[in-house]
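*Asks:* Can you look at this prediction? I've put the sequence above it.
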Amino acid sequence: MTSTHAQRKALGDYGERLAAAHLVEKGLVVLDRNWRCSAGEIDIVAADGNTVVVCEVKTRSSCRFGTPM
């Protein structure tokens, strides 16, 4: 794994941790992270009461293209 690839993965992991913490703070229950199947991967699967919430997380390294939320 190249340094750039490792840095991108670390940034993505950081963003997923922040997103999961935000969901928990808002009262959701994180059911799984990085759930994989033959069709691909889902970053976060959470529950909001009886509703299943599926999240794709995109992490930016700057605010050049806008701020989060």
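*Replies:* That came through fine.

*Asks:* drop to CA atoms for contacts and neighbour counts, all remaining ones
*Replies:* OK.

*Asks:* tell me the contacts of Glu41?
*Replies:* Applying C-alpha atoms under 8 Å, 6 or more residues apart in numbering, we find Glu41 in contact with Asn34, Trp35.

*Asks:* State the next helix or strand along the chain beyond the one helix or strand it maps to.
*Replies:* Assigned by DSSP states H and E, Glu41 belongs to strand 40-48. With elements assigned by DSSP H and E, the helix or strand that comes after strand 40-48 is strand 51-55.

*Asks:* what does that next one rub up against?
*Replies:* Counting by C-alpha under 8 Å, 6+ apart, Ile42, Asp43, Ile44, Val45, Ala46, Ala47 sit against strand 51-55.

*Asks:* dropping in the other structure now:
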Amino acid sequence: MLGCVPALAFPGGSYAASCHRIHMEGPYLTALCGDGYGGARWSRIFASRCGGTGVSNQHGHLVCGGYYR
């Protein structure tokens, strides 16, 4: 019998508004994030490190803390 492996949910936070190609690489959330100056950079963060506080994009860097603007 074939079974499905449950997908890991992405952490919450505002990063999805300015990052794309978002995916998990093992325990790491990885994404291509806008730097606010017209460029973009790859960033990754150990997803469980944020402890439910959410993830935000700060100038192309994924950081814990949710909803940075």
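*Replies:* That came through, no problem. All of these numbers come straight from a predicted model, not from anything done at the bench.

*Asks:* Can you pull the TM-score for these?
*Replies:* The TM-score (TM-score structural alignment, normalised by the length of structure 1) is 0.36; 46 aligned residues with a C-alpha RMSD of 4.1 Å.

*Asks:* and the angle for the strand holding Glu41 of structure 1 with strand 51-55?
*Replies:* 140 degrees (axes from the mean of the first three to the mean of the last three C-alpha atoms, to 10 degrees).

*Asks:* got the buried residues for strand 40-48 of structure 1?
*Replies:* Ile42, Asp43, Ile44, Val45, Ala46, Ala47 (16 or more other C-alpha atoms under 10 Å).

*Asks:* how about JSON lines for those, with distance to Leu11 of structure 1 added?
*Replies:* Below are the buried residues of strand 40-48 of structure 1 laid out as JSON lines (distance: C-alpha to C-alpha, whole Å):
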{"residue": "Ile42", "distance to Leu11 of structure 1": "17"}
{"residue": "Asp43", "distance to Leu11 of structure 1": "14"}
{"residue": "Ile44", "distance to Leu11 of structure 1": "16"}
{"residue": "Val45", "distance to Leu11 of structure 1": "20"}
{"residue": "Ala46", "distance to Leu11 of structure 1": "21"}
{"residue": "Ala47", "distance to Leu11 of structure 1": "25"}
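
*Asks:* Relative to Asp13 of structure 1, which of those residues is nearest.
*Replies:* Ranked by distance to Asp13 of structure 1 (C-alpha to C-alpha), the buried residues of strand 40-48 of structure 1 are led by Asp43 at 9.6 Å.
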